[in-house]
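Student: Structure for the following, please:
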Amino acid sequence: MIQEAKLTVEAGYEAIKTDPFPNRRTMGATHYGANMVERMEPKAIADAVEWMEALRETVGPNYEILVDAHARMDVASAIKAANAIEHVDLVWFEEPTHVENHNSLRQIRENTSVPLCVGERHFTRWDYDEILRDRLVDYIMPDIAWCGGISEIRRIASMAETQYIRVSPHDALGPVAIAASFQASIAIPNLYREECLHTWFETFKKIITPMFDIRNGSIFPNGRPGLGIELIPEAIDEFKIDVDSPEAQPGWWNNYITGDTKKSTGAWATADKD
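Tutor: Predicted coordinates for the structure are as follows:
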């Protein structure tokens, strides 16, 4: 993790996201996912604090750090965890609990000063209405492939803008979704940052042309029509997987690319509007 963080800083990215909490996979289960409501043991929270302090020491006092809990804690654990790592100075604490019950967010909101974020599991503007209207979070992360595409993500962003809530499009679905997300981000005035798993970029180079123009942590439009990229059809077959394989099961995708079975760290890029 420390080495990944150093490389991320050196590459010019201005923020980093990590998940320092244990999950069923790290405890030997066959899968983990959004169906979990976990009480975090004191040791788990203590380990997370140690992890976050080491990360802060590595990236320095002014670097932006974000934490993702992947919607797997119960409310009490989320409050304890948020308050335990607050001193690390987080940009946000993402998806601390299940997203279906907004009262959970309300309780966490009332018991911590750590900024909150949700969004990748919300679909269309109606899913966001109560969250934005009641300002239950400080940031949202709609996924362009899940929330309804470029038009819908812009509508959602406009709703958030009226509540002074910033937007960071979610990234997990490959280069076409990322390309669409980048295009939308350039036109979102209340953009925070565009999420990108930069460790995937070497793979993306094999299946799209041209590759994204990312320099010093920022992405620049390439002036091409549409999304600005084309798929390389003959390269796609290499990346087909058996839907019955362990790698294709719910929850496994999260760390599959990096092979990290304990904790994952991702970098963030700024969408340059110029």
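Student: From here on, just use CA atoms for contacts and neighbour counts.
Tutor: Will do.
Student: measure the closest residue to Ala15 other than its chain neighbours to Val114 for me?
Tutor: Of all residues not flanking Ala15 in the chain, Glu64 sits nearest, at 4.5 Å (Cα to Cα, 6 or more residues apart in numbering). As for Glu64, its distance to Val114 is 14 Å (criterion: Cα to Cα, to the nearest Å).
Student: Can you show me the helices along this protein?
Tutor: Under the criterion DSSP state H, the chain contains helices at 2-10, 42-59, 75-85, 102-111, 124-133, 149-162, 175-186, 201-207, 233-236, 253-256.
Student: closest to Gly223 out of those helices?
Tutor: Nearest to Gly223 among those is helix 175-186; the distance by Cα to Cα comes to 10.9 Å.
Student: Tell me the buried residues in the closest one?
Tutor: Going by neighbour count (16 or more other Cα atoms under 10 Å), the buried part of helix 175-186 is 175-186.
Student: Centre of the chain to it, how far?
Tutor: Centroid separation for helix 175-186 versus its chain: 15 Å, with Cα atoms, centre = their mean, to the nearest Å.
Student: now what about stretch 94-111, what contacts it?
Tutor: With Cα atoms under 8 Å, 6 or more residues apart in numbering as the test, stretch 94-111 has contacts from 34, 37, 66-75, 78-79, 116-118, 121-122, 131, 136-137.
Student: Name only those of those that count as buried.
Tutor: By 16+ other Cα under 10 Å, the contacts of stretch 94-111 give 66-75, 78-79, 116-118, 121-122, 131, 136-137 as buried.
Student: Second input sequence below; structure requested for side-by-side comparison:
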Amino acid sequence: MRIVALETLRLNEFPNLLWVRLHTDKGYVGIGETFFGAQAVESYLHESVAPYLLGQDPRDIQRHARALRQYVGFCGTGVEQRGNSAIDLALWDLIGRATGQPLYQALGGRVRTEIPVYNTCAGYRYIRAQPRQAVENWGLPENPSEGPYEDLEAFLTRPDALARDLLAMGIRAMKIWPFDPEAERTNGQFLSLSDLERCLEPFQRIRATVGQEMELLVELHGLWNLPMAVRIARALEPLKPLWIEDPIRSDDLDALATLARVTPIPLALSETLGPRSAFRQLLEQRIPGFILFDLGWCGGLTEARAIAAMAEAYQLPVAPHDCTGPIVFTASVHFSLSIPNSFIQEFVRAFYFGWYQEIVTNLPPFANGLISAPEEAGLGTDLRPELWERSDVHIRISH
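Tutor: Sure thing, here's the model as predicted:
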């Protein structure tokens, strides 16, 4: 079996998402996906990856993963790493399709048949904004009747009602980020006590309404300096959040280590890191409480398996990041079910019940707060054929 074409597809409606299809001479087609800077990644794939990958056997995934780590782009989550991640997902999808196995089986089988999700409280238009700055530009709806799950607006204005609604769906953990507007207003340098109290209000209202029934996950998007991150963490301690995610930039390990020492709240780190080498340094300093990575950024399933194995050796759980597209989400579910130290899977119900269904033919089954994997071969889903007919589509093929 040989790869005979590399195809990319992107849509103006989703300017940060790029989909990849690898075509083989046996008729199998594998799909991958990545997020952010879609046009730059598209150029990299056709200019640099296609000349290497065309004519290769797609089953040699480890060899391809190593070969694509070239002289640049192998340390972080830049264009090369994001492109390689999408290729890796497509290669694993091909393995599943060619062998007639669901992806979790190709990865070695399931450790569990379903996993709990936490809801990232984004709305329907959250990732369509470019650039993504300030809450006003993150996709607060112009038309609030777009659907019932406008959770970004909900956590800012009625977090107590949102928590009750999530519990009714069986979802017992939720992630919100009310501190971000203040971080952007002050460049992350200062948070006054009065602003701090206002940012704490959504968490306090949730606790007052549903008590300990809901796990609180705090997202800080790496926007704060160390003193303000300490101030936020200490203020949050009485509310007992499950984790604080990316309080400061994840490239400053010493600052992260200092923060980890002064708060009992575990740090969740980090979707912004790349391959296993970056996580090795975090683990060696015993900084994180939870390991997060994105399959569309870290190097795909091949690298994610290595990172998860390292985390397991340090007795740490992993929770794959996904607030991007439906292919990475589906791959993450297969992955989460196949590793022993999976803890919880990120889930955006506004995406799952909204625009994801406009992009793919099938999604992982969800019920009562739990997600399971499709049983069809490979990822168990495909890009909808009507995408190729859209007026805003951009398709490029290397043969």
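Student: returning to what we had before: mind checking which of the helices of structure 1 is nearest Asp19 of structure 1?
Tutor: helix 42-59 (8.6 Å).
Student: What residues in structure 2 pair up with the closest one?
Tutor: Aligned by TM-score structural alignment, helix 42-59 of structure 1 falls on residues 193-210 of structure 2.
Student: Now that stretch on structure 1. Mean distance?
Tutor: For stretch 193-210 of structure 2, the mean distance to aligned residues of structure 1 following superposition is 1.8 Å (mean Cα distance after the TM-score superposition for structure 1).
Student: Show me which of the buried residues of helix 175-186 of structure 1 is closest to Arg155 of structure 1.
Tutor: Nearest member of those to Arg155 of structure 1, counting by Cα to Cα, is Ala184, at 10.8 Å.
Student: From Ile115 of structure 2, how far off is the alignment partner in structure 2 of that closest one?
Tutor: Counting by TM-score structural alignment, Ala184 of structure 1 corresponds to Phe335 in structure 2. Taking Cα to Cα as the measure, Phe335 of structure 2 falls 11 Å from Ile115 of structure 2.
Student: Repeat that for Ala260 of structure 2.
Tutor: Distance, Ala260 of structure 2 to Ile115 of structure 2, using Cα to Cα: 27 Å.
Student: do the same with Trp177 of structure 2
Tutor: From Trp177 of structure 2 to Ile115 of structure 2 the distance is 24 Å (Cα to Cα).
Student: Gly378 of structure 2 now?
Tutor: When distance is defined by Cα to Cα, Gly378 of structure 2 is 19 Å away from Ile115 of structure 2.
Student: What does Arg276 of structure 2 correspond to in structure 1?
Tutor: Applying TM-score structural alignment, one finds that Arg276 of structure 2 aligns to Arg125 in structure 1.
Student: Give the closest residue to that match in space, chain neighbours not counted.
Tutor: Spatial nearest neighbour of Arg125 of structure 1, chain neighbours left out: Ile156 (5.3 Å); criterion: Cα to Cα, 6+ apart.
Student: Same check on Leu196 of structure 2?
Tutor: Ile232 (7.3 Å).
Student: Give the aligned equivalent of the one you found in structure 1.
Tutor: With TM-score structural alignment as the criterion, Ile232 of structure 2 matches Ala81.
Student: How much space separates that match from Thr97 of structure 1?
Tutor: From Ala81 of structure 1 across to Thr97 of structure 1, the span is 11 Å (Cα to Cα).
Student: ditto for Glu161 of structure 1
Tutor: Per Cα to Cα, Glu161 of structure 1 is found 24 Å from Thr97 of structure 1.
Student: The two: which has the busier surroundings?
Tutor: A count of neighbours by other Cα atoms under 10 Å puts Thr97 above the other of Glu161 of structure 1 and Thr97, at 27 against 17.
Student: corresponding residue for that one in structure 2?
Tutor: That one, Thr97 of structure 1, aligns with Ile248 by TM-score structural alignment.
Student: who's in contact with the spatially closest residue to that match that is not a sequence neighbour?
Tutor: Nearest residue to Ile248 of structure 2, sequence neighbours excluded (Cα to Cα, 6+ apart): Gly222, at 3.9 Å. The contact partners of Gly222 of structure 2, by Cα under 8 Å, 6+ apart, come to 246-250.
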